[in-house]
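1. what's the 3D shape of this:
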Amino acid sequence: MRLILLGPPGAGKGTQSARLVKRYGIPQLSTGDMLRAAVAAGTPIGLQAKAIMDAGNLVPDEVVVGIVAERIEEADARKGFILDGFPRTIAQADALEKMLASKGVKLDAVVELKVDQSKLTDRITKRADETRARGEPVRKDDDPEVFKTRLAAYNRDTAVISPYYKAGGRLIEIDGMRSIDEVSSEIESTLDRLDEQVESR
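-> Below is the predicted model:
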């Protein structure tokens, strides 16, 4: 099962990814983690990324896609993977498609957690207030102002990915405002149906 998980910050992607990892026995691939691992391992593309980052520049799409290409060749990703936080732009989505096609593999599904963003902001604010009331420090991601900035960046840069995959008929939209178990249940039943369709072809 080769998946992309989409949704704004706070939609529950991390929680659902962890459950899918357990269910399907496939790794969740975060571009940040892969980038750090490639640099630490000193792979050719890792060294290229390190040189770019050391110069204070952003790692270009072709290097990020090259790192994804290396990672999905590893044994634990042979059965599939979950991409989280990538692609973020149409250019990255195109580059990912071409890279997967060159390996003779394709994505099985793109799952988007649909959420009411105003309620999401309220939820984060409430969580931050409860944390403060307990006398605990508020996590950076739970700071309402930081969250609003991340949400604005998502809407500006990454929200365009959904229509791209929808046009290709691969987008599965899931109501992410329900309970964690209900969201998991719908994702799993949808993917199971997809699996059955693939096997029956």
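2. contacts, neighbours, all on C-alpha from now
-> OK.
3. tell me, what residue is most central in the protein?
-> residue 84 (1.8 Å; C-alpha atoms, centre = their mean).
4. That one contacts residue 30, doesn't it?
-> Yes. The pair residue 84 / residue 30 is scored as a contact, 5.3 Å apart, by C-alpha atoms under 8 Å.
5. ok so, going back, measure the residue nearest to the centre of the chain to residue 55 for me?
-> Separation of residue 84 from residue 55 (C-alpha to C-alpha, to the nearest Å) stands at 26 Å.
6. try residue 118
-> Residue 118 sits at a distance of 39 Å from residue 55 (criterion: C-alpha to C-alpha).
7. what about the helices in this protein?
-> Remark: helices assigned in the chain by DSSP state H are 13-24, 31-41, 44-54, 61-71, 90-102, 117-133, 144-153, 161-167, 180-200.
8. And the longest one, how far out from the chain middle?
-> Averaging C-alpha coordinates over helix 180-200 and over its chain gives two centres that are 18 Å apart (C-alpha atoms, centre = their mean, to the nearest Å).
9. That helix versus helix 13-24: what angle between them?
-> In terms of direction (axes from the mean of the first three to the mean of the last three C-alpha atoms, to 10 degrees), helix 180-200 departs from helix 13-24 by 50 degrees.
10. So which other helices or strands are in contact with helix 180-200?
-> Secondary structure elements in contact with helix 180-200, counted by 3 or more C-alpha pairs under 8 Å, 6 or more residues apart in numbering; DSSP states H and E, are helix 13-24, strand 171-175.
11. deepest of those, which one?
-> strand 171-175 (a mean of 18; mean count of other C-alpha atoms under 10 Å).
12. For it, name the packing helices and strands.
-> Judged by 3+ C-alpha pairs under 8 Å, 6+ apart, the packing partners of strand 171-175 are strand 109-114, helix 180-200.
13. do you know how far the residue nearest to the centre of the chain is from residue 14?
-> The spacing between residue 84 and residue 14, counted by C-alpha to C-alpha, is 8 Å.
14. to compare against the first, here's another:
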Amino acid sequence: MPPLTRIVLVGPPGAGKGTQATRLAGKLSVPHISTGDLFRANISRQTALGKRAKVFMDAGHLVPDELTIEMAKDRMRQPDAENGFLLDGFPRNVSQAEALDELLKTEAITLDAVLDLEVPEGEIIKRIAGRRICRSRSAHVFHVSYSPPKKQGVCDVCGDELYQRDDDSEETVRKRLEVYSTQTEPVIEYYKTQGLAVTISSLGSVDEVTRRALEALEREDDDE
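-> The predicted structure follows:
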């Protein structure tokens, strides 16, 4: 049986999704396809889709589902995705999940698994709200609990001031979690009804979470 290589990765802000997506894609030898990368690639190449998306992004709005879906469709048809892919940040709602199902159906392929990274809300707030960024162009990153600077409020590398981004404030994090709960958690339930979703804890070291994810995918493979 071929390994599971068509995977959707979901998880709340602060779950380490981007890090795990990159690592898992490398382990599985499939492209890591994130919505952010799709937007940037299309905009930098000035594709028709990119030009349309830029209008919304410049106005501070979310890129509409239909544009995101078209970009994902184009990306998944590239040669390097022929034997699989890891989707990160897409689908972000049930409408996108349904559209993805239709897209895959037209290509006569199916998803293998949906990997859900689970983190308690308190830990998410601690992870994100504890981040401090250096004001220098290098933007060195520290954390008040996990990787604190030697001197409070001062970057170890260049001596510049450390600050908390507005996006990292506890109030903003809670709002982001509300959006995730409203829009993306239903996606997990959607895939659970299809028997595709598998949930793992995203607590622990990066290596531990990667190992846990690969073991979960192997179990899913054995169950098929």
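15. How alike are these chains, TM-score-wise?
-> Here the TM-score for the pair of chains, by TM-score structural alignment, normalised by the length of the first structure, is 0.84; 198 aligned residues with a C-alpha RMSD of 2.5 Å.
16. Kindly compare burial across the helices and strands packed on strand 171-175 of the first structure and name the winner.
-> strand 109-114 (a mean of 20).
17. I'd like to know which of the helices of the first structure is closest to residue 80 of the first structure.
-> Comparing those against residue 80 of the first structure with C-alpha to C-alpha, the closest turns out to be helix 13-24 (8.5 Å).
18. For residue 170 of the first structure, what is the corresponding residue in the second structure?
-> Structural alignment places residue 170 of the first structure opposite residue 196 in the second structure (criterion: TM-score structural alignment).
19. Tell me which of the helices and strands packed on strand 171-175 of the first structure lies nearest to residue 39 of the first structure.
-> Distance to residue 39 of the first structure, taken as C-alpha to C-alpha, is lowest for strand 109-114 among those, at 28.1 Å.
20. give me the stretch of the second structure that that closest one matches.
-> Going by TM-score structural alignment: strand 109-114 of the first structure matches residues 113-118.
21. ok, average deviation of the matching stretch from the first structure?
-> Here the mean offset of stretch 113-118 of the second structure against the first structure after fitting is 0.6 Å, by mean C-alpha distance after the TM-score superposition for the first structure.
22. Make JSON lines out of the helices of the first structure and add distance to residue 110 of the first structure.
-> Compiled in JSON lines, those are given as follows (distance: least, C-alpha to C-alpha, whole Å):
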{"stretch": "helix 13-24", "distance to residue 110 of the first structure": "12"}
{"stretch": "helix 31-41", "distance to residue 110 of the first structure": "17"}
{"stretch": "helix 44-54", "distance to residue 110 of the first structure": "27"}
{"stretch": "helix 61-71", "distance to residue 110 of the first structure": "17"}
{"stretch": "helix 90-102", "distance to residue 110 of the first structure": "11"}
{"stretch": "helix 117-133", "distance to residue 110 of the first structure": "20"}
{"stretch": "helix 144-153", "distance to residue 110 of the first structure": "20"}
{"stretch": "helix 161-167", "distance to residue 110 of the first structure": "7"}
{"stretch": "helix 180-200", "distance to residue 110 of the first structure": "10"}
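23. quick one, which of the ones you listed is packed in tightest?
-> helix 61-71 (a mean of 19).
24. quick one: that helix aligns where in the second structure?
-> Using TM-score structural alignment, the residues of the second structure aligned to helix 61-71 of the first structure are 65-75.
25. need the contact list for the equivalent of residue 175 of the second structure over in the first structure.
-> Here residue 175 of the second structure is matched to residue 149 in the first structure, going by TM-score structural alignment. Contacts for residue 149 of the first structure were tallied using C-alpha atoms under 8 Å, 6 or more residues apart in numbering; there are none.
26. So residue 149 of the first structure versus residue 141 of the first structure, what's the distance?
-> Taken as C-alpha to C-alpha, the span from residue 149 of the first structure to residue 141 of the first structure is 10 Å.
27. Likewise for residue 64 of the first structure?
-> From residue 64 of the first structure to residue 141 of the first structure the distance is 24 Å (C-alpha to C-alpha).
28. Next: residue 17 of the first structure.
-> Residue 17 of the first structure is 18 Å from residue 141 of the first structure, by C-alpha to C-alpha.
29. can you pull the contacts of the closest residue to residue 212 of the second structure other than its chain neighbours?
-> Excluding its sequence neighbours, the residue lying closest to residue 212 of the second structure (C-alpha to C-alpha, 6 or more residues apart in numbering) is residue 200, at 7.0 Å. Listed by C-alpha under 8 Å, 6+ apart, the contact partners of residue 200 of the second structure are 115-118, 212-213, 216.
30. mapped onto the first structure, which of the residues you listed hold?
-> Contacts conserved in the first structure for the contacts of residue 200 of the second structure, counting by both residues aligned by TM-score structural alignment, their matches' C-alpha atoms under 8 Å: 115-118, 212-213.
31. Contacts only, for the aligned partner of residue 80 of the first structure in the second structure.
-> Correspondence of residue 80 of the first structure to the second structure, assessed by TM-score structural alignment: residue 84. Listed by C-alpha under 8 Å, 6+ apart, the contact set of residue 84 of the second structure reads 5-7, 30-31.
32. Residue 125 of the second structure now?
-> Going by C-alpha under 8 Å, 6+ apart, residue 125 of the second structure touches 14, 170, 173-174.
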